[in-house]
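*Asks:* Below: sequence and its predicted model.
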Amino acid sequence: MAETGAPEIPASWADLPFFHDDWPALWSRLAANRDWQPAPENIFRALRLTPREQVRVVILGQDPYHTPGRAQGLAFSFPPGEPPRDSLRNILTEIASDTGTQKRDGDLSGWAKQGVLLLNTILTVPVGRAFGHKGQGWEKLTRQVLNATAADGPRAFLLWGGPAQKLCANLPRDGHLFLESPHPSPLSAHRGFFGSKPFSRSNAWLRARGEPPIDWSR
């Protein structure tokens, strides 16, 4: 831990330079004003639920939901039992169309436990103020996680929207699967996210590698 009360650093990612060079100062700034989310123990939830050696698919979000109580530490994920809305509702609609299976719950922790890294670019957000922690230092961690993941071996990257695609523009392409489409937000889903079939296409790639597919209904 950086200091008393700081969230535990996930062991499999702890050797990233961010945790030594940048995290102590970033945590000090966060600890000085706790009007942000997710809860401290969930800041690194995506990295905890999907250890580095288990990553098979990467889905990038932007920053956590700023609606009070909604951020769960996993990109796009809603609290268990809360009806999905907006981007997540469109994601679940595409799953049904693409795979013929239904996922009705917006809790995506079942994906994370199968090796889907649900990583937000920025890991904290002030309540009620989207992108309020942009430029605070989280972007360094995101870049290091992406570089490490790409270096570890073939992975599937599902990149929705320009910001996610730009973040991954310099990653090596050889051996990896990159599926790019518009973002699933209500403003852009109809411009090419619907019908892009990222879930069946990534599963076909995993099967071709001899790996089990992701059960997107979990």
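*Replies:* Good, I have the coordinates.
*Asks:* drop to CA atoms for contacts and neighbour counts, all remaining ones
*Replies:* Will do.
*Asks:* Over to residue 118. Which of the three states is it?
*Replies:* strand (DSSP: H, G, I helix; E, B strand; the rest coil).
*Asks:* before we go on, here's another structure to hold up against the first:
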Amino acid sequence: MQTLPESWRPVLAEELAKPYYAELTAYVDAERKEHQIFPPEDEVFAALEATPYQDVRVLVVGQDPYHDDNQAHGMSFSVRPEVRIPPSLRNIYKEMNADIGLPIPDNGYLMPWAQQGVLLLNTVLTVRAHEAASHKGKGWEKFTDAVIKAVNDRDEPVVFVLWGGHAKKKISLIDTAKHTIVQGAHPSPLSAKLFHGSKPFSQIDAALAAMGHKAIDWTIPNVKK
């Protein structure tokens, strides 16, 4: 499996030495020999690559990588510019437009957010093609809990964004006296009615301002001329 980005290695070194991580690595490597696995091996840690440890200001907890062709590239909710915008991300964009007035972009590539300190972390980092949650319970959850704890342990306050019941279970890992939690329904079509109107972007912006952090520019540039 891909090696961890440099900024994350010191804070996750203990995790990488644990027996479960060796088992997880062996499992994913074996799965790649037998099945098509998303995202590609060199993009498993793309979220950690795009947002170095010391730069995290907002942590968005996702779930499973997208499991259809060409969708997953290692960052929760994001797809590459040429890929059709998935329904959950479309709902996120609709809420962004309603909440802070930004136009809905023509693509789902969230790298501009990641590069400003928004860590787009799925709780499971690999999946078999076309088999949702097929790598659930294999060890990724322990690893990504360790990522959340590492961010929680930093001195600087961070905004944790927890959408849906799965993400809200992570509250126990977070020091709510130090950090801010923005939570709501999941943006998937199943719970979109509850998600719309929750105003997460203005909540995040207000929390960052209260922390003395620079605001996030949520604009996603269009790619089509």
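*Replies:* That came through, no problem. These numbers come from a predicted model, not from an experiment.
*Asks:* Helices along structure 2, start to end?
*Replies:* 9-16, 19-34, 46-50, 87-100, 111-114, 140-152, 164-168, 192-195, 200-211 (DSSP state H).
*Asks:* Between the ones you listed, which one is closest to residue 59 of structure 2.
*Replies:* helix 140-152 (8.2 Å; C-alpha to C-alpha).
*Asks:* what range in structure 1 matches that closest one?
*Replies:* Residues 138-150 of structure 1 are where helix 140-152 of structure 2 lands when matched by TM-score structural alignment.
*Asks:* average distance between the matching stretch and structure 2?
*Replies:* Stretch 138-150 of structure 1, aligned to structure 2 and superposed, deviates on average by 0.8 Å (mean C-alpha distance after the TM-score superposition for structure 1).
*Asks:* contacts for that stretch?
*Replies:* Under the contact criterion C-alpha atoms under 8 Å, 6 or more residues apart in numbering, stretch 138-150 of structure 1 has outside partners 13, 16-18, 52, 55, 119-123, 155, 167-168, 171-172, 176.
*Asks:* same check, this time on stretch 191-198 of structure 1
*Replies:* Residues contacting stretch 191-198 of structure 1 (C-alpha under 8 Å, 6+ apart): 90, 94-95, 97-98, 158, 160, 179, 181-184.
*Asks:* Map residue 122 of structure 2 onto structure 1.
*Replies:* So, by TM-score structural alignment, residue 122 of structure 2 is matched to residue 120.
*Asks:* Now do the contacts for the closest residue to that match other than its chain neighbours.
*Replies:* Spatial nearest neighbour of residue 120 of structure 1, excluding adjacent residues (C-alpha to C-alpha, 6 or more residues apart in numbering): residue 61 at 4.3 Å. By C-alpha under 8 Å, 6+ apart, residue 61 of structure 1 lies in contact with 75-76, 118-121, 164.
*Asks:* any idea how far residue 61 of structure 1 is from residue 88 of structure 1?
*Replies:* Using C-alpha to C-alpha, to the nearest Å, residue 61 of structure 1 is found at 11 Å from residue 88 of structure 1.
*Asks:* ditto for residue 110 of structure 1
*Replies:* 15 Å.
*Asks:* Can you report how many residues lie near residue 177 of structure 2?
*Replies:* Here the number of neighbours of residue 177 of structure 2 (other C-alpha atoms under 10 Å) works out to 7.
*Asks:* aligned partner of it in structure 1?
*Replies:* Under TM-score structural alignment, residue 177 of structure 2 pairs with residue 174 in structure 1.
*Asks:* Its match: what's it in contact with?
*Replies:* Applying C-alpha under 8 Å, 6+ apart, no residues qualify as near residue 174 of structure 1.
*Asks:* What of residue 73 of structure 1?
*Replies:* 38, 42-46, 64, 123.
*Asks:* Looking at the residues you listed, spot the one nearest residue 216 of structure 1.
*Replies:* Distances from residue 216 of structure 1 to the contacts of residue 73 of structure 1, taken by C-alpha to C-alpha, are shortest for residue 46, at 16.8 Å.
*Asks:* give the contact list for the closest one.
*Replies:* 73-75, 112, 117-119.
*Asks:* Go again with 6 Å.
*Replies:* Residue 46 of structure 1 makes contacts with 74, 118, as judged by C-alpha atoms under 6 Å, 6 or more residues apart in numbering.
*Asks:* ok, for residue 43 of structure 1, nearest residue in space, not its chain neighbours?
*Replies:* Residue 43 of structure 1's closest residue in space is residue 73 (C-alpha to C-alpha, 6+ apart), at 5.4 Å.
*Asks:* likewise residue 38 of structure 1?
*Replies:* residue 71 (5.0 Å).
*Asks:* what's the answer for residue 65 of structure 1, then?
*Replies:* residue 71 (5.0 Å).
*Asks:* what residues are up against that neighbour?
*Replies:* Going by C-alpha under 6 Å, 6+ apart, residue 71 of structure 1 touches 38, 64-65.
*Asks:* try residue 57 of structure 2
*Replies:* The contact partners of residue 57 of structure 2, by C-alpha under 6 Å, 6+ apart, come to 117, 158.
*Asks:* rerun that using 7 Å as the cut-off
*Replies:* 117-118, 158-159 (C-alpha atoms under 7 Å, 6 or more residues apart in numbering).
*Asks:* coming back round to it: need the contact list for the match of residue 122 of structure 2.
*Replies:* 60-64, 75.
*Asks:* Any chance of TSV for these, columns distance to residue 145 of structure 1?
*Replies:* Shown next, in TSV, are the contacts of residue 120 of structure 1 (distance: C-alpha to C-alpha, whole Å):
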residue	distance to residue 145 of structure 1
60	11
61	14
62	15
63	16
64	17
75	14
